[in-house]
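Student: next comes the sequence, and after it the predicted model I'd like to discuss.
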Amino acid sequence: MKAERLIKILLLLQHGEIISTREMAEELVVSERTVHRDMESLSAAGIPVYAERGKAGGWKLVDNWKQRLSWLKEKEMLSLFLPHAEKIMNDLNMDISSKDIRDKLMLSLPEGAKQSAVNLWERIYVDMGTWKNSTNEMNPAMKVMKEAVMNNKKVTISYKKANGEIRDSIVKPLGLVAKSSNWYVIALNQQDEFRSYKVTRIIEGEIMDEDFNRPSDFKLSDHWEQSKKQFMQSLPEFQVKVNVSPFAHQRIKFTGRFVQAEYEGMTTENGWTELGLIFNTEEEAVNYIVGFGNQVRILSPLDLIDKVTDRAKEIIDLYR
């Protein structure tokens, strides 16, 4: 597009060097005639670009002229230099790198803020991937959903639910949300009810040749935060009071994925501590406590003691 080409020309010229028409044409993959027309467009827009004639001549900006980010405060400018998550850009198939973005933004930064931006870039890194090795190939469903979201197109999907059930439906994708290393698509179902779909569970997706009207009052970030809050409030809770050894205490504090510590009570002389734990279900509580062996003692509910004891007996029987 011409607008993107003009921006790229301006960025190239802001390095301060003279660039010949031939070099510019090769960089932009256009004809030299197109370069001349683009320069006329920049000049007509008030950009002080001029041509130096001669063997070493070419195009250049007027000395000391730069389009700076002068309307931004320093902290606002620096926020633009926070490292971008490469995984997100790869998942969205944007075909750009955060380094390219940084280098281009740097040209428009006032001299006094450049070193601060470099320091920020060199000292902070954002990794949205998982610890396990993962492929950089784009999820086919992600490609479909991105196109549908950007163009207000209905999509037919085959979706695998958490219980293994596969359901076919027609949805109206409204937005994509990156949550940790996972992507979710927020959409309206056939009854125009809001639903969240995990992209990795979409087995098949096909864009329909049918548009839909996006709700005028829908704001993706507001909807996500509200739905996340409602989801957390809807989760079941099973409360357990226990005494834990120093070893178990440290492990529970370190791994909070399957259990939430509601409170921490007194620690006895032998180092054992009373804890209030919250699980999603009783079954999760049984399996979790059994895993600690003799390092966790149940205080309440009392009927949980029998269930943990029964589970321990089942494990013993399994290995007899």
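Tutor: Happy to help now that I have it. Residues are numbered from 1 along each chain as shown.
Student: every contact and neighbour count from this point should use C-alpha atoms.
Tutor: Fine.
Student: contacting residues for Tyr184?
Tutor: For Tyr184, the contact set (C-alpha atoms under 8 Å, 6 or more residues apart in numbering) comprises 176-178, 196-199.
Student: closest to Gly129 out of those?
Tutor: Taking C-alpha to C-alpha as the measure, Ala178 is the one of the contacts of Tyr184 closest to Gly129, at 11.0 Å.
Student: wait, a strand at the closest one?
Tutor: Yes. Checked against DSSP: H, G, I helix; E, B strand; the rest coil, Ala178 lies within a strand.
Student: tell me how many other residues crowd it.
Tutor: Other residues near Ala178 come to 12 when the count uses other C-alpha atoms under 10 Å.
Student: leaving out the residues flanking it, which one is nearest to it?
Tutor: Leaving out its chain neighbours, the residue that sits closest to Ala178 by C-alpha to C-alpha, 6 or more residues apart in numbering is Tyr184, at 6.5 Å.
Student: how much space separates that neighbour from Gly175?
Tutor: As defined by C-alpha to C-alpha, to the nearest Å, Tyr184 lies at a distance of 8 Å from Gly175.
Student: use this one as the comparison:
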Amino acid sequence: MRSDRLLSILLLLQTHGQLSAADLAERLEVSTRTIMRDVEALSAAGVPVYTERGRAGGIALLPGYRTDVTGLTADESRALFVLMTDQAHSDLGLGQALGSALRKVMAALPALQRPDADLVSRRVLVDPARWRTSQQPVDLELLQRAVFSDRRLKLTYRHGRDSQVRSYTLDPYGLVNKTGVWYLVADHRGQPKLFRVDRILSAAVVDEPVQRRDGLELADVWEPLRRVIDDIPDPISVTVSVRREVLGKFLRIHAADLAAPPVDDGAETVVLELHFRALRAAETLLAFAGDAEVLAPQELRDLLARKAAEALAVYERS
């Protein structure tokens, strides 16, 4: 609607200052001619908007002009108050700032929208933390201080794959909260690395400027690191037969490993196709004992059989 577009132009100019007609047209997905007509309409309505010609010209508001209109629709105002619990903000030392910001937004909302926004904040709760998560051993504010001050970090870290403790001097890009788990994204000797914050044993900010690679931001470094975990380049295909009684539990644990949706034909067992990074990663199937049988590959069947025999020998001795 044109009224929404006029308000969007006004808010964009307030936020960014002078913008070209072409830039506004691209942001709002309309033609430059439409933008110029909208600017004329704003001017006719008393908004002090003006245009400057030339290569360095553009569209701008008179200095000091601010609108007291938030520009939020009812759905947008409700969306602002459907927030995560303040745990993530508290981890970063921003809990009080979040509350203060929401109070200011609430005060700026049109009177008719305030009851809906308040109701949403009391009726909908998003908790990003997983069940039974451990406390962060390292103060996130310290990591945040290194990130915002562009300083290097020294830390000791316990790796999950082998429990080895190693020391690093890092050039941090930033922090990522993924489903309630904090990660530090940083370069180590020019190579991107990912560190779970709850495995950092100690950390200290070094009085040395950070040495990031040129032209890279946090999102640029995070994306390939995320894909290394999410994407399996050469997966090992595993066929497993699961008893119907435990199918729900099996799928909750191995949903991310499914190569295709399960086909339920009503039989006593359901055959599933799974993908794993390596045979060792598939050893977790042994936890289902006789409720899940690996049908292929034979190499994995042999591996699980050896593991089962080793466990049996231990318990027979005792």
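Tutor: Received it, and whenever you're ready, just let me know what you need. This one's a predicted model, so the numbers in the text were calculated from it and none came from an experiment.
Student: can you select the buried ones from the contacts of Tyr184 of the first structure in PyMOL?
Tutor: Listed next is the PyMOL selection for buried residues among these, using 16 or more other C-alpha atoms under 10 Å:
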select buried, resi 176+177+196+197+198+199
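Student: got the contacts of Tyr184 of the first structure as a markdown table, with distance to Ala162 of the first structure columns?
Tutor: Shown next, in a markdown table, are those (distance: C-alpha to C-alpha, whole Å):
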| residue | distance to Ala162 of the first structure |
| --- | --- |
| Leu176 | 20 |
| Val177 | 19 |
| Ala178 | 19 |
| Ser196 | 13 |
| Tyr197 | 11 |
| Lys198 | 10 |
| Val199 | 13 |
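Student: which strands and helices sit next to the longest helix along the second structure?
Tutor: Ordering each helix of the second structure by length in residues (DSSP state H) puts helix 298-317 first. For helix 298-317 of the second structure, the elements it packs on are strand 292-296, judged by 3 or more C-alpha pairs under 8 Å, 6 or more residues apart in numbering; DSSP states H and E.
Student: okay, the strand it packs on sits on what stretch of the first structure?
Tutor: Aligned using TM-score structural alignment, strand 292-296 of the second structure spans residues 296-300 in the first structure.
Student: so what's the residue count around the residue mapped onto Leu140 of the second structure from the first structure?
Tutor: Aligning on TM-score structural alignment places Leu140 of the second structure opposite Met142 in the first structure. For Met142 of the first structure, the neighbour count with other C-alpha under 10 Å is 21.
Student: equivalent analysis for Asp187 of the second structure, please.
Tutor: 21.
Student: ok, Arg297 of the first structure next?
Tutor: Using other C-alpha under 10 Å, Arg297 of the first structure has 17 neighbouring residues.
Student: again, but for Leu119 of the second structure
Tutor: So Leu119 of the second structure, with other C-alpha under 10 Å, has 13 neighbours.
Student: neighbouring contacts of stretch 299-310 of the second structure?
Tutor: By C-alpha under 8 Å, 6+ apart, stretch 299-310 of the second structure touches 279, 282-283, 286, 294-295.
Student: just the buried members of the residues you listed?
Tutor: Using 16+ other C-alpha under 10 Å as the burial test, these include 279, 282, 286, 294 as buried.
Student: picking up where we left off before, between the longest helix of the second structure and strand 292-296, how big is the angle?
Tutor: If you take axes from the mean of the first three to the mean of the last three C-alpha atoms, to 10 degrees, helix 298-317 of the second structure sits at 140 degrees to strand 292-296.
Student: next one: Pro192 of the second structure from Asp220 of the second structure, what distance?
Tutor: 10 Å.
Student: neighbour count for the two, which is higher?
Tutor: In this view Pro192 of the second structure and Asp220 are compared by other C-alpha under 10 Å, and Pro192 has more residues nearby, 19 against 11.
Student: so what's the more buried one closest to, chain neighbours aside?
Tutor: Ala186 (5.8 Å).
Student: these two touch, right, that neighbour and Val176?
Tutor: No. Using C-alpha atoms under 8 Å, Ala186 of the second structure is not in contact with Val176, being 11.0 Å away.
Student: all set, thanks.
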